[in-house]
Every structure is written in C-alpha cells, then in structure tokens.
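**Q** have a look at this prediction, sequence included:
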Amino acid sequence: MNRFAAVLGLTAALTAASQASAVTLTFACDSVGQGYNECKKGADAWAKKTGNTVKLIQVPKETDQRLALYQQQLGAKASDVDVYMIDVVWPGLVGQHLLDLNKYVPAAEVKQHFPAIVQNNTIGGKLVGMPFFTDAGVLYYRTDLMKKYGYNAPPKTWNELATMAQKIQAGERKTNAKFVGFVFQGKNYEGLTCDALEWISSFGGGTIVDNSGKITINNPKAVQALQAIQALIGTASPAAVTTYGEEEARNVWQAGNAAFMRNWPYAYAAGQAKGSPIAGKIGVAALPAGPGGKPAATLGGWQLAVNAYSKNPKEAASLVQYLTGKEEQKRRAIEGSYNPTIAALYKDQQVLKAVPFFGSLYDVFINAVARPATVTGSKYNQVSDAFSTAVYGVLTKKSAPGPALKTLEGQLTRIKGRGW
C-alpha cells in the first residue's frame, strides 16, 4: 500500500471513530417568539463544532404547561430529554432531578454571570442551571403615535397610561376598528402572576408573600392596584385581553393594532424585524407606577439545565456551557434582544447599538422584583395559581378586588399551613 492510500485509510478510520463516538442530544428549549429558531442556531453551531447532533423538540408556550410536562418526565426518571430550558422560579421545584453543573462548567465562567441568578440556581450547593437569559417586564409604546397625539414622553403612572391609551385608541379607531390602547398578559397562567405582581408592587402593595414567609397580599394598596387595572378592561384594553398570553399580546401589537404593550424584551427584536408593520416605530420604557409608588418589573429569565438521567451528561453539559457562554449570549442579544446574564455585555457597543434600551433600562433589569418562589419552595405553584386565579376573577369582573384578596389570603394561609 502506498503512502497516499495509507493516509486515506487513516483519515477514513479517524472519521469513522469520530462518528461512532458522536452522540445525539435532545433539547427542550423555547417556543415563544423567535425562541425556537434562536435555540436552533446556537445548538447547530455547537453541533458543528463538536461533531455531535442536537434534536430540538417543540414545547408548550405557556410556562405552566411546560412545567407540568417536565415534572412528569423527570418524575419518571426518563432520559428522553437531555437539556431543558427552565424558568427562574423552577430550580426549587425540579432541582433534585438535575445535574450539578459545578462539576462541568469552570468556576471562572460561572462567575461571569449575575451572582443573584447563580445563587437562585444553586440548590443545596448544586448548580442546577446555568443562566441563559434574564428578563423583566417593560412597557412598549408606538413612538409615531405618541408624536401624532401630542405626547413627548411615555406614561409615568398607570393613570397617565389609561388617559393616553384611550385618547390614541379613540383617534386610531376612526380608520382602524381593531385598534386598542393597551395589551398585556391577562390570561389565567403564570404570565398573569408576573403582570399582576408588577401592578401591585408599583402601588407599594408588596410581593404577595414577603421574604420571611408572611402573607402580605391583602392590603389597601394591592386593592387599589387591582381597581386601577380592572378599570382598564373595556376602556383602554379590550375584554379579550383576558385571553392573552405573551404571543397573543405581541401579535396584536406587532400588527400595528395597539398603542402600548407590556411584555418581555424578546418582543423588541421581533417588532423591529424586516417586514414588521411597526419596525422603526417602537419605544421601550419602564412600566408605570401607582400614586406614590415606583415602577416595578417582575424578574423573569431562563436557565439551561441537564437532566440527571441523561445518558450523555458530559456532552449535554458541554452544550449548556456553549449556549450560556459570552459569545452565544452576545449573538442572541443582538439578533433576538434576549437580555444577557453576563454583566459585561451590557457595555458592549454592538449589543447596545442593536438594543439601545439594554443600557437605559439596566437598573430596571438589575432591580427586578422576584416572585416568592424561594420562600414558598415546593408550594410556589399553588401560591402562584391561587394568586393568578384571584386576579383573573377581578379582570373578568366576576369579583371585586377587596373581597378577592381577602379570599386569596385565606387560601394562601391554608397552603402555608401545609408547610412552606
């Protein structure tokens, strides 16, 4: 055999060996907005770099449904999914089924991320999730319509928002019967918990349950907040808003049929995309405040976690390390307006050029209000469900804010009695 043939044979053997050792990972990532496509871009880049394959699976858009599915899979110790994208409030609920990433990701890389999120993802000393992107609720507004109707700044209070939204709505409906003033997440699910926490906190009404575990929701400022938002339904906001999740609200907004929207930062890149009716007409600001209160944004965000029952834990951890790294977080920030969890990227000029409000609203993101997931532990889901159901009853005008919060207080007391 000549030397050339030998080299070809060796190359073929090495390629075969490489293919034999390659693995296929299953990744349950995102389905909201551009989430699936952005996850695929990152996963494909890692696969190309390592010679492995990543199969993405479609997941429910609603976080409640996603969690129920994941709990079922993990509870059965199934190895079908290697990597999960998990909500910021889930580590305490599913952490026992997740791999300790401290054993796979260098400490220096972990330290690049916001310490509070790393701490949130650390359960009993185990790092059960690497920060992927953080989130906080923001107010979107149409810059062209603000100018058209004589406004030079976004609303600072909920009363201002109501006034401005109704004025713009009345004017625009002369030529567009579908136009509405303000859309948000009003459906009965975790998204409503996030929105309602912002309303109540911005009025000075607390955070449902305080850090000591005391139930604080039944107070006059919380009642006042729900009264203000209830008054928006049928005036500045359509009755149908009580059926909206993130995507339903975004679809109305992005079609050019709303003056204001409450949503997460991901909606910015989607709205600015080529072909969007509102591209170049989008402003982003902190959410309004109640009388004597200050703006509040609920802390959201997602982590990447490895299934403890995965048959390929080393490769799964490598995928997580790549996707949560600085290079990929920068790409996702620029292309999808996903908030990085690495502080240095908020000073990156390419990121700030693509998403200017990452700089102006940095304090909003850093000081976001956490849901009471840590203090309520395994009972958080019950707490959140009781809260969103009570608020939903107010939005649909089946109950008044005062009685609704008193009943909720009783429900939470019973949940607490079973231990949190």
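**A** It's in. Numbering: from 1, shown residues only.
**Q** when you work out contacts or count neighbours from here on, use the C-alpha atoms and nothing else.
**A** Fine.
**Q** and Thr193, what does it touch?
**A** Thr193 sits next to Ser384, Asp385, Phe387, Ser388 when contact means Cα atoms under 8 Å, 6 or more residues apart in numbering.
**Q** let's have those in CSV, adding neighbour count.
**A** Supplementary listing: these in CSV, determined by neighbours: other Cα atoms under 10 Å:
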residue, neighbour count
Ser384, 23
Asp385, 17
Phe387, 26
Ser388, 24
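**Q** then this one, side by side with the first:
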Amino acid sequence: MTAISRIAPVRRLLGGLLLGGSALAAQPALAEEISIACGAGDAADYCPIAARQWAEETGHEVNIVSTPNDTTEKLSLYQQLLGSQSSDIDVIMVDIVWPGLLADHLVDLSEHLPEDATAGFFPALVENNTVDGRLVAMPWFTDAGLLYYRQDLLEKHGFEVPETWQELTEIAQAVQAAEREAGNDDFWGYTFQGRAYEGLTCNALEWVVSHGGGTIVDAEGNVTIDNARAAEALDLAASWIGTITPEGALNHTEEETRGIFQSGNALFLRNWPYVWSLASGEGSAVAGKVGMAPLPHGPEGEPAATLGGWNWAVSRYSEHPEIAADLVAFITSEAQQKAHAIQMGMNPTIEALYQDEEVLASNPSMSDFYATLTNGVPRPATVTATDYPRVSNAFFNRVHEVLSGNQDGAAAVQQLQGELRRLSRRW
C-alpha cells in the first residue's frame, strides 16, 4: 500500500541555490492541501524536496505519496486511483509512454499555466505530452539511449568510435577475438537489452529508425513497420546473438548489461545515461576507461535514440487543479531542474540547462548528451493511446522471435504489420 504523510511547510536551501518557480503569490488567503505521488522515497527521490520548497513558498500544505519503484506497479496504482475518480492524489509522476494512456483522466495544463509555459523545453517532449491538442503533462527529466564504449580498448586495437551499425559489428568482432586470444574468454563485443519487454522496444526502435525504417506507427496513426529497411535492421541485430553478443542477452535488461560492461567484459554497451556515473565511479573495473557517444546508424539513416524520462500531470479529479498545476510548474521550472541535475545527475528537459556552467561542472557529459536528445525518438505512445501497451508488446515479442532465430526480419515485420493494423482500427 502507499504511505501518505503530511509534510509541514519548511524552508530549505539546496546546494546553496535558492529554488523558486511558483506562479502563485506567496502566502495565499486560503491555504489548501495538495497530494503528490512521488517515487519510492529513496535517496534518489528529489520530488519530496521540491514539494516541500513549493509548500514553503506558497503557504499551501503538501502530502507526499510514496509509490512503487516498478513502473508496471506504479501504472497499476494510478489506473486504480484514476479509474475510481479518486481525488486522493492531485499530482502524479508519469512515464513518457503514459500520456496517451492516461490522457482522459488528466487536466489540460494549458488551461492553468501561462501561454509560454513550455517555452525552452525540448519540442519532442512537449509533443509527446500533448494529446489531441491538450497538454496533459510537463516534462521533468529525460533519458535517451546511448552507446558506451571502452576507449582504452579502441585505442589499443587501433579503432575509432563506430558511426554505423556495420562498423560496430566489425569492430566488435575484431576486438572480441583479440581480447579472448589474450586470455579473457568472457569478453564480448556488444551487449544490449534483449529480453522481451519494454526495453527491447526501445532498442529495436533505435535499430529500425536509424536504418530509415520508420517509427512502427507514424504520427497520423498509420502502421509503417512492414518495409525492407526495418527487416534489415532486425536481421542485423539477430546476427549479433551468439557472435558478438552473449545468448543470455535474450533475457537481459538494463542492469544485467551494465554488469557485463562495468566488470570489463564488453567493448560496447547500449544503455541509458544513468550508467555513466556508475561505470566511471569508485569500484568500477572500467573507471577512467569509458567513453559515451550517439548510437550508430544504418546505411540509409541517421542516429536515433529512444526517449525515456518522467513528467508531471494533474488528475482530472483533483479538487484544486489550478493549485496542483502550480506545483507542477514549480517542480519543472528551470531553477528546480537545475538543482535536480546538479544534486541528482538527472537530465533536464529545458534546453538552456545543457549550456549552464554549474550543470556542466557537475556532469561534463551533459553537453555530449544534448546532441543525442535533439535526435530523440518518442515511442508511438501518444498516437496509439490506450493501445500502446498492446503495440509495444506485439513489437517486442516479434523482435524477440527474430533475435531468437525463430523468424527472419521480413516475415516478422509482415506479421507485425497485420497485427498492428487490426489494432489501429481503434485509434
């Protein structure tokens, strides 16, 4: 069960920064109580800090609601509360693929925020959070897929960072063979998230888009997956299994792949930005040896990185939607995002912060990550709305069949086209 506790307004300074951003006048005539669903309440959860600061600035009270870490469990909790039209929670933290799924239960924030509320945010993230012309969530922090590599091994064996998937394949083969000959039989060329789950959707979308194979479903709701470039991308990925990628990758998620790379047993890794500080930190076998770059592309495409991240929304059943929207504006303000980036290492959704000297001093890799975000690819969650879980499930299961050697790329995309077209009648 979720735990709800009242947090009295307190004045807080974080890291010497005076944090602000509330649109309401301080000390309102009538203080209200707002409930916000944060994370799991661990040390990495910045939400309670920001909520307390907002309460101090506005004079309102705030209830902190701890929610499960697991995204599936979190979504289930939200669906239960929203489905019952409960007013118990006013503000909720939503995954990047949930706006379309939950839109009917969320307030149009543009009705409560200034006209320029989204100015300066990454346009792709704002677009992702806009459903049928309604701004149902404000971007908070973002992620995108990245290529990690062993700089020391590339230099040792005379290679540059690959720009295409074919280059990655050939370099991985060569370095893997050399390292195994040198005595590391556990060394692999490339590791990625291959389990049949949402993470595989992220990986495979990057392969397909970067080959010029479309985005599974386009912005108008047309299913586009059945094409030769998409099939080529999946066939290439299947060729990695058992050659440059361990067969165990078929059951690997983010942490298993990070473990392989961070222990020194992989040349390349596809993962999210959180890996940087862990792989470069104390106790890592590869500290000081790691580089980070945009993901490669196919012969007919450009680099593509699937967008991840979290956003803030207001429940349609809130008794105080305007005040709740002000809390959303406060948490997603530039000052709060700057503190979040400096104190927690999270990636802002406001473009200017990637040129901020204090942010870059705390994490120099932020400047490199900016280019990746500008090429970020949202999953087709907004256009497919409540059917997105079915779309993703069909996609990652079909891709998994290709990776497992049970189907080739052409047959898989043809079958997937039919499955998704049947679903598309509901969009």
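**A** Now that the structure is in, tell me what you want to look at. Note that the structure is a prediction, hence the values are computed from the model and not measured.
**Q** please state their TM-score.
**A** Remark: TM-score between the superposed chains equals 0.83 [TM-score structural alignment, normalised by the length of the first structure]; 398 aligned residues with a Cα RMSD of 3.1 Å.
**Q** related to what we said a few turns ago, of the contacts of Thr193 of the first structure, closest to Tyr84 of the first structure?
**A** Nearest to Tyr84 of the first structure among those is Ser384, at 21.8 Å by Cα to Cα.
**Q** now do the same for that closest one: its match in the second structure.
**A** Here Ser384 of the first structure is matched to Ser392 in the second structure, going by TM-score structural alignment.
**Q** if I look at its match, how far off is Gly83 of the second structure?
**A** According to Cα to Cα, to the nearest Å, Ser392 of the second structure and Gly83 of the second structure sit 22 Å apart.
**Q** thinking again about what came up before, from Val399 of the second structure, how far off is the match of Ser384 of the first structure?
**A** Ser392 of the second structure sits 10 Å away from Val399 of the second structure, going by Cα to Cα.
**Q** in the second structure, which strand is the longest?
**A** Using DSSP state E to define each element, the second structure has its longest strand at strand 305-314.
**Q** and that strand against the first structure, how far off on average?
**A** Superposing on the first structure and averaging over aligned pairs (mean Cα distance after the TM-score superposition for the first structure), strand 305-314 of the second structure comes out at 1.9 Å.
**Q** matching residues in the first structure for that strand?
**A** Counting by TM-score structural alignment, strand 305-314 of the second structure falls onto residues 297-306 of the first structure.
**Q** what does that stretch contact?
**A** The contact list for stretch 297-306 of the first structure (Cα under 8 Å, 6+ apart) reads 82-88, 98-99, 101, 128-138, 194-195, 197-198, 286-287, 313, 316-317, 320, 324, 364-365, 368-371.
**Q** can you select the buried ones from these in ChimeraX?
**A** Buried residues among the contacts of stretch 297-306 of the first structure (16 or more other Cα atoms under 10 Å), as a ChimeraX selection:
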select :82,83,84,85,86,87,88,98,99,101,128,129,130,131,132,133,134,135,136,137,138,194,195,197,198,286,287,313,316,317,320,324,364,365,368,369,370,371
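**Q** which of the contacts of stretch 297-306 of the first structure fall within helices?
**A** Cys194, Asp195, Leu197, Glu198, Pro313, Ala316, Ala317, Val320, Val364, Phe365 (DSSP state H).
**Q** for the residue most central in space within the second structure, which non-adjacent residue is closest in space?
**A** Residue closest to the average C-alpha location in the second structure (Cα atoms, centre = their mean): Gly308, at 1.5 Å. Residue nearest to Gly308 of the second structure in three dimensions, not counting chain neighbours: Asp143, with 4.5 Å by Cα to Cα, 6 or more residues apart in numbering.
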